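Visitor: Fold the following for me, if possible:
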Amino acid sequence: MRHARRLTALGLGAALLAGVPAGAARNDAPTKPDAAAKSTQSKAELEALRGRIDALQKNLSAAEESRGEAADQLRESEKAVSEAQRSLYALAQQAKATQGELDGVAQRERAARGALAEQEALAGQLLRLQYFQGAPDRLRILLEGRDAAQVARHLEYLAYIQRARAGLISDLRKGAETLAGLQREAAERREQLAANQAEQAGVTRQLENERATRAVALKRIAGEVAKGKREIDRLKKDEARLTRLVEELARALAAKPAPPPAKGKGKTIDQVADASLSAKSFVTLKGRLKLPVRGELVSRFGAAREEGATWKGLFIRAETGEPVRAVADGQVVYSDWLRGFGNLLILDHGRRYMSLYAYNDGLLRQVGDTVKSGDTIANVGQSGGAGESGLYFELRHDGRAFDPLQWVAP
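Guide: Below is the predicted model of the structure:
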């Protein structure tokens, strides 16, 4: 596949990672009663290994500093695309929240207008009542020489009318103030929405510019790597680089083997991960998982690649921008650009299980974020030099890749 060949071309710096043998840190168990000699030998081997690791780190740093200008440009451009998409995602969430607040303000404003209309109607009724009753005053009632009980009733009635009128006037003023406050709040929310939309437009323009820059970088890299017969070696070292990263992450959390490969090609995927597996332990999900993206399964675990290596995961051909979803609950432990794999996101699912999502156009989550099964975590792309748009997906346990299809629901 062309995308696999172009992927290998970006593994120049990863070649240094193959310098540490897999069993360099393992000591043979002593078979003679010379424990002291074995201990001395083990210490010497450990010191030698530390020296090799130190030298390897220095060589790796030197290689990273001396890599090609085009590779640098690709990395920065694809990271910028991812950051712009993350910003757009955050702005969209903010706009949604602001619109919700604006809807709430509008609802409260309608309620305030209704209450104000009721108070105005009540005030009108009171005025009409006073008009028909003649609006007697205290002095007139006393001078008419009426019965004392009747005078008391009239005076009480007059006091009630005056209190009711004063209360209505106060309520009308408060209602008008409340309405004015709600109108000001609504205006502020509209201004926030307008500012949000303007910012989204700016980020969208930035995203378009970054994608154009990435296209230029990809074209330059394609020209730089067109010649050369070292693709098999580079691909293996890309895989070693990814394996090293996963093993280091696994050691920080904890470390076991993988099932045999599956065969097949070209299967259409239309059922993707959703919230149905949320809040479930990953170890209980074998045979129940759904794949992370809609598309066409074109490369399977263990299948031979054109370059001579084998696939360590699945390649799912999909449209650029298609949502990539978490296959299970987990925490983001890696979200960055990695040579050979582009914008890469890794989820830790606990019990030393991890899932990896590569070639993304944009990474929507950051290290430390907790996600649920079915949450959108990235957008499909062809970063890292992939020859076509799609998602590279792996499952790992103890840092070792195993066949995801053995865990996927039939």
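
Visitor: drop to CA atoms for contacts and neighbour counts, all remaining ones
Guide: Noted.

Visitor: Quick check: buried residues in stretch 342-351?
Guide: Buried residues in stretch 342-351, counted by 16 or more other C-alpha atoms under 10 Å: 342-350.

Visitor: Apologies, that question was intended for stretch 150-169.
Guide: Quick answer for stretch 150-169 (16+ other C-alpha under 10 Å): 151, 154-155, 158, 161, 165, 168.

Visitor: biggest separation within the residues you listed, which pair?
Guide: Across the buried residues of stretch 150-169, the longest distance by C-alpha to C-alpha is 25.7 Å; it joins V151 and L168.

Visitor: coming back round to it: tell me the one of the buried residues of stretch 150-169 nearest S61?
Guide: Once C-alpha to C-alpha is applied, the member of the buried residues of stretch 150-169 that ends up nearest S61 is L168, at 78.9 Å.

Visitor: Isn't that closest one up against A123?
Guide: Yes: between L168 and A123 there is a contact under C-alpha atoms under 8 Å: 6.3 Å.

Visitor: can you give me the helices in this protein?
Guide: 2-8, 35-65, 69-133, 138-143, 148-224, 231-253 (DSSP state H).

Visitor: now the other sequence, so there's something to compare against:
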Amino acid sequence: MTLFSCKPLSRSFNLFTVCSILLCCILLNFSQALAQQVSANEKAQQENKAKLSDVQKAIAKQESNIFNTNKARAKLEKQLKQDDLAIAKVARAIVEIEKKQKASTEQIKQLGKKKQKLTKQKQQQEQLLAKQLRSAYSTGQHDYLKLLLNQEQSEKVQRTVTYYQYLNKARIEEIDKFQATIAELLQITSQHQEQIEQLEQLKLEQNTQEQKLKSTKAKRSKTLASLGKKLLSSQQQLAKLKAEENNLNQALQKLTALIQAEISLTGLSKLKNKLSWPVKGRITNRFGTRKQGYLKWKGVMMSAPLGRQVHTIHNGTVLFSDWLKGYGLLTVVDHGNGYMSLYAHNQTLLKSVGDRVETGEPIALVGQSGGQSQSGLYFEIRHRGKAVNPKHWCK
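Guide: Okay, the predicted model is just below:
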């Protein structure tokens, strides 16, 4: 037993132990590092999820804001339409009252002249009757009965009686005329007074309507201000204008399909540089210039004060007379041979669908309907649905 030593075994055992310990340490460190990495990954994932959730919430909020804004704009645009139509109704009522006032004033003037003429006629008849009475008295007509009973000088008596009868007949005729004049004068005086009272009533009614118009305009201004707060991005504004333009085009296509050609409507082809502009005003936006993005003006925008008359450029038939989104109160006139003229943003419309209009006839009043902040007229000329430059027709 002494021939063998235990040292080599002990060294091997120690080396194995050290290796095992080192391996355990390495495994432990690896496990800890792996655990830390897993923890870090989980934390990163949680942070990313939280960020994604925040982004999704932000997107959802933005979509909700856009939806609410569009919903609010739609509501305000509907209110704006109602305000525009209310203003149009009151403005048209004022126009009708002014027409009645003008007619009443003219009638008062004519009745006044007739009254003056009848008064003068009455005075002349009074003088004539007085003259006849004096003549009858001076000739002794008060002895008429005595003369009839006188049997002497029959020829002289006959001549005198005939003369008296002539005077009586003339006097009776003048009295009848005088009575008729008095009756007509009383009637004219009564009518004159009625017209004066009616004119006063019309003035009161006009004042009421003007106050109502003022109130309605103030309401519209508030609606417009609220609408202005719901700002649209450039892309949204472009989409809005495009939709409004498509809406107009669709409406015109439907109207074109309904047009029945009239022999008397010859179109505008021979009237280049001969027509008058529909309203006196400065052109603020010209045909073909940039409107928004790639959209261009299909007509002209003319600056003019509220209430100024809008005249049709040529005779034709009214095809459309109503409120249209983006254009407000709009009138479209068919001139024949595929030619149309459009008048938009009016305060009120004076003609209805189917009405025949003549060149220069008032068809509307300048306004700012359809969401305009300034008063003016938007004017287009179209041929077979395609917009053409109005400057080539109007001088």
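
Visitor: start and end residues in the first structure for the longest strand along the second structure, please.
Guide: Assignment by DSSP state E gives strand 339-349 as the longest strand of the second structure. Per TM-score structural alignment, the counterpart of strand 339-349 of the second structure in the first structure is residues 353-363.

Visitor: Now do that stretch: distance to the chain's middle.
Guide: For stretch 353-363 of the first structure, the separation from the chain centroid amounts to 11 Å (computed by C-alpha atoms, centre = their mean, to the nearest Å).

Visitor: same check, this time on stretch 331-339 of the second structure
Guide: With C-alpha atoms, centre = their mean, you get 20 Å for stretch 331-339 of the second structure.

Visitor: Contacts for that stretch, please.
Guide: 261-262, 265-268, 312, 314-322, 340-344, 349, 363-364, 381-385 (C-alpha atoms under 8 Å, 6 or more residues apart in numbering).

Visitor: hmm, which of these are the buried ones?
Guide: Neighbour-count burial (16+ other C-alpha under 10 Å) applied to those gives 265-268, 312, 314-322, 340-344, 349, 363-364, 381-383.

Visitor: Return the subset of those residues lying in strands.
Guide: Per DSSP E, these map to strands at 316-322, 340-344, 349, 363-364, 381-383.

Visitor: Narrow the buried residues of stretch 342-351 of the first structure to those in strands?
Guide: 342-350.

Visitor: How many neighbouring residues does the alignment partner in the first structure of H311 of the second structure have?
Guide: Matched across to the first structure, H311 of the second structure falls on R325, judged by TM-score structural alignment. When neighbours are defined as other C-alpha atoms under 10 Å, R325 of the first structure has 24 of them.

Visitor: Same question for Q110 of the second structure.
Guide: Q110 of the second structure - counted by other C-alpha under 10 Å - has 13 other residues nearby.

Visitor: Now do the aligned residue in the first structure for Q211 of the second structure against V81 of the first structure, distance only.
Guide: Alignment note: Q211 of the second structure maps to R205 in the first structure; criterion TM-score structural alignment. For R205 of the first structure, the distance to V81 of the first structure (C-alpha to C-alpha, to the nearest Å) stands at 11 Å.

Visitor: still on that earlier bit, the match of H311 of the second structure contacts G374, doesn't it?
Guide: Yes: the pair R325 of the first structure / G374 is scored as a contact, 5.1 Å apart, by C-alpha under 8 Å.

Visitor: With adjacent residues omitted, what lies nearest to the counterpart of I283 of the second structure in the first structure?
Guide: In the first structure, I283 of the second structure lines up with L297, judged by TM-score structural alignment. Excluding its sequence neighbours, the residue lying closest to L297 of the first structure (C-alpha to C-alpha, 6 or more residues apart in numbering) is I316, at 4.5 Å.

Visitor: The one you found matches what in the second structure?
Guide: In the second structure, I316 of the first structure lands on M302 (TM-score structural alignment).

Visitor: thought that match was touching R282?
Guide: Yes: between M302 of the second structure and R282 there is a contact under C-alpha under 8 Å: 5.4 Å.

Visitor: Those two: which has the busier surroundings?
Guide: M302 (21 against 11).

Visitor: Among R205 and V81 of the first structure, which residue is more densely surrounded?
Guide: Set R205 of the first structure next to V81 and count neighbours by other C-alpha under 10 Å: V81 wins out with 25 against 13.

Visitor: re earlier: post-alignment, the longest strand of the second structure versus the first structure, mean distance?
Guide: Here the mean offset of strand 339-349 of the second structure against the first structure after fitting is 1.4 Å, by mean C-alpha distance after the TM-score superposition for the first structure.

Visitor: and the angle for that strand with helix 234-258?
Guide: 110 degrees (axes from the mean of the first three to the mean of the last three C-alpha atoms, to 10 degrees).

Visitor: and the angle from strand 339-349 of the second structure to strand 328-336?
Guide: 150 degrees.

Visitor: From K242 of the second structure, how far off is the counterpart of F341 of the first structure in the second structure?
Guide: Counting by TM-score structural alignment, F341 of the first structure corresponds to Y327 in the second structure. Distance, Y327 of the second structure to K242 of the second structure, using C-alpha to C-alpha: 13 Å.

Visitor: Alright, that wraps it up for me.
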